[in-house]
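A.B. asks: give me a 3D structure for the following:
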Amino acid sequence: MPAQRSPGQSLTFEYRLAQEAINLRLQAEGMPVGVRRTELLRKARQIDVAGELNKWLTSPGLQPPS
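C.D. replies: Take a look at the predicted model:
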């Protein structure tokens, strides 16, 4: 069963999450070490986890995480 998309939405949720994580990491790359850079990297990791959870929740059979 294909993922449902709203009209005009051509990218999957998982793809959009991955792109946002990449963008946050690129922003953090150009910053000096500090609170803001740490926040950006933390947010990117949270988005990675959200993508994995989404993949797990939408998988057939709901296998436990490994």
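
A.B. asks: CA atoms for contacts and neighbours, from now on please.
C.D. replies: Will do.

A.B. asks: where do the helices sit along the protein?
C.D. replies: 13-29, 35-57 (DSSP state H).

A.B. asks: quick one: the last one to helix 13-29, angle?
C.D. replies: Here helix 35-57 runs at 160 degrees with respect to helix 13-29, directions being taken by axes from the mean of the first three to the mean of the last three Cα atoms, to 10 degrees.

A.B. asks: Proceed likewise with the subsequent sequence, for comparison:
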Amino acid sequence: MQRRRRTRPTTSFEQRLSDAAKALRERAKRLPPGPERENLLRQARQAETAAHINQWLSSPGLASPK
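C.D. replies: The predicted structure follows:
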């Protein structure tokens, strides 16, 4: 049985989401107005929202009650 090769990401989840949002916005900039551009901008907003939610969830203010 083969073992799965497992690698760890070199950047944080938040950084990868931010990079993805930036790349999506750059791609959208090069497109003319239309549904494809709007889809890319929507995906960029979703990535930014996910980064904010992840930051909020990992904040120390959300520690479980003791």
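
A.B. asks: quick one: TM-score?
C.D. replies: Remark: TM-score between the superposed chains equals 0.80 [TM-score structural alignment, normalised by the length of the first structure]; 58 aligned residues with a Cα RMSD of 1.7 Å.

A.B. asks: closest to Ser6 of the first structure out of the helices of the first structure?
C.D. replies: Minimum separation from Ser6 of the first structure across the helices of the first structure (Cα to Cα) falls at helix 13-29, 11.3 Å.

A.B. asks: mean neighbour count and distance to Pro7 of the first structure for the helices of the first structure - can I get that in a markdown table?
C.D. replies: Shown next, in a markdown table, are those (neighbours: other Cα atoms under 10 Å; distance: least, Cα to Cα, whole Å):
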| stretch | mean neighbour count | distance to Pro7 of the first structure |
| --- | --- | --- |
| helix 13-29 | 16 | 14 |
| helix 35-57 | 15 | 21 |
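
A.B. asks: mind putting those helices into a markdown table with distance to Ser6 of the first structure?
C.D. replies: Output for the helices of the first structure, formatted as a markdown table (distance: least, Cα to Cα, whole Å):
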| stretch | distance to Ser6 of the first structure |
| --- | --- |
| helix 13-29 | 11 |
| helix 35-57 | 18 |
